[in-house]
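[1] based on what follows, work out the 3D shape:
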Amino acid sequence: MKVAIETYGCTTNQADSDIMRGLLSRYFELSGVEEADVVVVNSCGVVDITERKIIRRILDLKNSGKKVVLAGCLTRISDMAVKLSDSAISPDNIDRVVDAVFASLDGGCSFIDRRVVDKSRFCRVKKRKKENAIAIISISEGCTGACSFCATKFARGRLRSFSLDGIVEEVERIVKEGYREIQLTSQDTGAYGLDKGKFMLPELLERISSVKGDFRVRVGMMNPQHAVKILDDLINAFSSEKIYKFLHIPVQSGDNSVLQHMNRGHTVEDYVEVVEAFRKSFDDVLVSTDIIVGYPAETEDAFWKSYELLRETRPDIVNITRFSPRKGTPAAKCRDIPGWIKKERSRKLTELVREIGLENNRRFLGKRLKVLVTKKGKDNTVLARTNSYRAVITQGNVGEFRDVEITDCRFNYLKGRPAESKQ
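    A predicted model of the protein is given here:
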């Protein structure tokens, strides 16, 4: 029997798919969706538009005669998605994916009970698609927060940090396999270890940095309230050559009253302190943040505070999301802002972000930079990353480190040509 996996959403889902792919390969032939008898849909439930897209996809697959196993966040967020599927497995039940596939052929079943599973113990069964030089490792699941707008908490639950030794063992294994970029992912990397009584991210990064080999590590999203508490230790850990100087720190709003209504647990000042400390410590830091526009408590004045915050702190990447009420969350009970206002605010922020991104990238024109080639691009090009994780379109071989001269740029990437070797 042939089984395929379709993955939606974040890098955590991609890491979960690697585990399920390895488990399924022991019993079934892995294939593309067209040839598959059963399709595992690893779903995302961050916004309602994604939920609707996945539900339509489930219907299409069913109409084409395929069995569908629903995995990912929608198993605990969307009753409709679960009902339409033949079987369902929640994120903390992915080790039961084989049973779910067999059950989909015989009446179906749902594995969505709450469990504590240390996913680092699956490092030896993971089956990655060897398409590039990138490997993803989950370091924890769930979070310590209770954001008023977030439905992911329903799916992922409270924080469970995975074994530090197990994570390091997986890093050692994948470096030996030839992967050169390691992406550490979770719902909040800064909270790693808090369920065990202490902040452990700096220690984890130091342990990973001691692993032999030439590789780079991208640390995933961390919330400001945790980053600010471990700032000195965090910067010391990031000082390793093996850690990209990449900081994904979502502020969500530039207005403290909105942040309080969101129940974010941090202030604008926390965000600014972390960003400024990183920029003082390193020659180049790529700063990424998230902004929600049109949140119910966002007044016109609050929106412009977000605008000014971006203009003053000049992040390189801003993920702009129009507020979307999620069933069961406190924010869904609030009066929503008209869609045209959200769209206009999003447009204004997007224009600003593109302007800032272009100005930031122009600083690198004519410079010589060391990059790691991570994946193939279009038209015989490759995607490479600088030490701060800036994207560079150039030529080269996947997995190699090389020097490039920056010749051009856009707001979201650099262009470079291979540099001549220094004599």
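[2] please count neighbours and contacts with C-alpha atoms only from this point.
    OK.
[3] and residue 228, how close does it get to residue 377?
    Going from residue 228 to residue 377 by C-alpha to C-alpha, to the nearest Å gives 37 Å.
[4] swap in residue 293?
    32 Å.
[5] over to residue 158?
    38 Å.
[6] so between those two, which is more surrounded?
    Neighbour totals were compared for residue 158 and residue 377, and residue 158 leads with 16 against 13 (other C-alpha atoms under 10 Å).
[7] packing partners of the helix or strand where residue 12 lies?
    Using DSSP states H and E, residue 12 sits in helix 11-24. Applying 3 or more C-alpha pairs under 8 Å, 6 or more residues apart in numbering; DSSP states H and E, one finds that helix 11-24 contacts strand 2-7, strand 38-43, helix 97-104, strand 134-138.
[8] go through the first one and flag the buried ones.
    The neighbour-count check on strand 2-7 (16 or more other C-alpha atoms under 10 Å) flags 2-5, 7 as buried.
[9] could you also give me the structure for this second sequence? I'd like to compare it with the first:
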Amino acid sequence: MTLEDIEDIYQNVNSSNNKNDNDYHEFKVKLNPRIFQRKNNEKSNDNVVDDGDDNDDQPDDNIEPYQNFLPAKHSIYVHTWGCTHNSSDSEYMMGLLAQNGYNIVQDKDQADLWILNSCTVKTPAELQFRNEIKKALADDKKLVLAGCVAQSDYRLPYLKSMSIVGVQQIDKIVEIVDETLKGNVVRYLNVRKRDGKKTGGASLHMPKIRRNPLIEIISINTGCLNECTYCKTKHARGKLGSYPIQDIVERAQTAFRENVKELWITSEDTGAYGRDLGTNLPELLDELIRVTPEDCMIRIGMTNPPYILEHIDNMARILSHPRVYSFLHIPVQSGSDQVLSDMKREYCIEDFCKIVDFLKQRVNGITIATDIICGFPTETVENFEETVSLVEKYQFPVLFINQFFPRPGTPAAKMKRIPTQEVKRRSRVISQLFNSYQPYNDRIGRKYRVLVTELSSDKQFFVGHNKFYEQILIAKHQCQLGEWIDVEVESTGKYHMMAKSSLQRWFWNRFRTIFSNNDQTDDDDSRKKMIKTIWLSSCSIVLVSSILYKIYRKIV
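    Here you go, the predicted model:
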């Protein structure tokens, strides 16, 4: 749900459904017994206690009820690192906080409390997270930590004495923020279970403030089935836990009713979805397609090779559907079977090539994105050359190039590292290869139908995507966000295509904007100005058309 003003907050948040959910959490009127108040200026961390069993939610009768606490007096700033799963978690937390009266702000200097939602995939992201904590403390801001670093490393000294909301406990964010603002430390880190089995996490039926009102991100499962030796995300997200198909479909229907145009299906590994529930990704996608309106699109998130290979025929069929982007992110990580084995990736290069070749043959124009890790400890020069050959073979239009970072607590962190300069060299070689080819050079003059959903990073253009999720930049006066338009490619770059501007489309967009504003205007003076603008625009069109016609007649 998109919340823009506190008066517009959607009050009926499927509360009846939530109460029937085993994971429903009713916020207490009294302090939770696991919440401890800091005494004076004690340096001791004995007042920080992690939460225990989720079923033990009885309040302590010896603690006084909340008094004189008004959330509306406090502003909250949320910063997110990492994947779309983290982004979705932040959107839910902002929605819950806004629903309970808190002000969500973009300027961190204006905020009373910062929520820092961390990512543990790469060392640089964790360093940024640590630096933000230092800034917050220096500015005397209250802090609530979230995400994978906070979940997996909560015992580290720099995270002690700080409130933490676990990756499966985001529905408790209001309680945690309440108590943190009062000077208490609260931690909810438990794994969510139902009937003894891990679930996807907090309920999907919660309010949400979307960063982009046109895009709904749904995390269909958490955790994964792999044991990759370099990955620390497993320490935080744990084993696979999937949401039931019905819950996901209902969440999608809610989003479409709120005028969302793109549905992003995400998780640590979408391909593994449902293996813990006796279902699978194609079955989920078929149900989602049935409820997706004709003017909306579905984008499928990252999937590891082993699980997509099991459903390759159905996935090709689904990726060819007109309401699903023909786009798939399949991280290969290395072109060497030996390195993949050392990474415990559970597939070989032949498997990856089989998937890519099959999808390219069966899904017209499909875009395949992938990831490369340069400098894994056991990667020899010969192993690296195999990776270079793989990139040369497929010339992936979307390629995420990463240098190996040893993440504490992972098996790969104990391996002897390749010298840093050599790791950087290999990364440069792959980057130079990637920049040497231009995937869109042959597209000038091509015509596409695109869905416009985003603003470019420089704020100068709207961004639309065609069926293959290729990025096309469009002049802002040509269209409006959330609509489908037909475009012709005028020029291309490494990462995008540029749409040709159309005088006819400009006139149509101008008139539509005028009439739209006129419908929303009640003031008589404003209405008169609007009518005058329409009249002048009409005269301009007639004049230009007349001049063009005379020129045409002279030429003929």
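[10] now do the longest helix along the first structure: which elements does it pack against?
    Scanning the first structure for the helix with the most residues, using DSSP state H, yields helix 339-362. With contacts taken as 3+ C-alpha pairs under 8 Å, 6+ apart, helix 339-362 of the first structure sits against strand 286-293, helix 300-313, strand 317-322, strand 401-409.
[11] who's in contact with stretch 252-260 of the second structure?
    1-2, 213-216, 218, 263, 288, 291-293, 296 (C-alpha atoms under 8 Å, 6 or more residues apart in numbering).
[12] reformat those residues as TSV; add distance to residue 269 of the second structure.
    Output for the contacts of stretch 252-260 of the second structure, formatted as TSV (distance: C-alpha to C-alpha, whole Å):
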residue	distance to residue 269 of the second structure
1	25
2	27
213	25
214	24
215	20
216	18
218	13
263	17
288	18
291	23
292	22
293	26
296	23
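[13] now, among those, which is nearest to residue 159 of the second structure?
    residue 218 (28.8 Å; C-alpha to C-alpha).
[14] show me what that closest one lines up with in the first structure.
    For residue 218 of the second structure, the aligned position in the first structure is residue 137, judged by TM-score structural alignment.
[15] its match touches residue 168, doesn't it?
    No. In this structure residue 137 of the first structure lies outside contact range of residue 168 using C-alpha atoms under 8 Å: 10.0 Å.
[16] would you map the helices across the stretch 401-550 of the second structure?
    420-436, 503-519, 524-555 (DSSP state H, counting those that start in this stretch).
[17] what about the strands in the stretch 51-200 of the second structure?
    75-80, 103-105, 113-118, 142-146, 163-165, 184-185, 187-188, 193-194, 197-198 (DSSP state E, counting those that start in this stretch).
[18] quick one: closest of those strands to residue 128 of the second structure.
    strand 113-118 (9.1 Å).
[19] after superposing, tell me the mean distance of the closest one to the first structure.
    Mean deviation of strand 113-118 of the second structure relative to the first structure after superposition (mean C-alpha distance after the TM-score superposition for the first structure): 0.7 Å.
[20] that strand aligns to what range in the first structure?
    Taking TM-score structural alignment, strand 113-118 of the second structure hits residues 38-43 over in the first structure.
[21] how far is the matching stretch from where the chain is centred?
    19 Å (C-alpha atoms, centre = their mean, to the nearest Å).
[22] adding distance to residue 399 of the first structure, write the helices and strands packed on helix 11-24 of the first structure out as TSV.
    Listed next are these as TSV, based on distance: least, C-alpha to C-alpha, whole Å:
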stretch	distance to residue 399 of the first structure
strand 2-7	24
strand 38-43	28
helix 97-104	32
strand 134-138	9
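[23] which non-adjacent residue is nearest the spatially most central residue of the second structure?
    Residue closest to the mean C-alpha point of the second structure, counted by C-alpha atoms, centre = their mean, is residue 84 at 2.1 Å. Setting aside the residues directly before and after it, residue 84 of the second structure is nearest to residue 266 in space (C-alpha to C-alpha, 6 or more residues apart in numbering), at 6.6 Å.
[24] can you find the partner of that neighbour in the first structure?
    Checking TM-score structural alignment: residue 266 of the second structure goes with residue 185.
[25] show me the contacts for that match.
    The contact partners of residue 185 of the first structure, by C-alpha under 8 Å, 6+ apart, come to 11-12, 136-140, 219-221.
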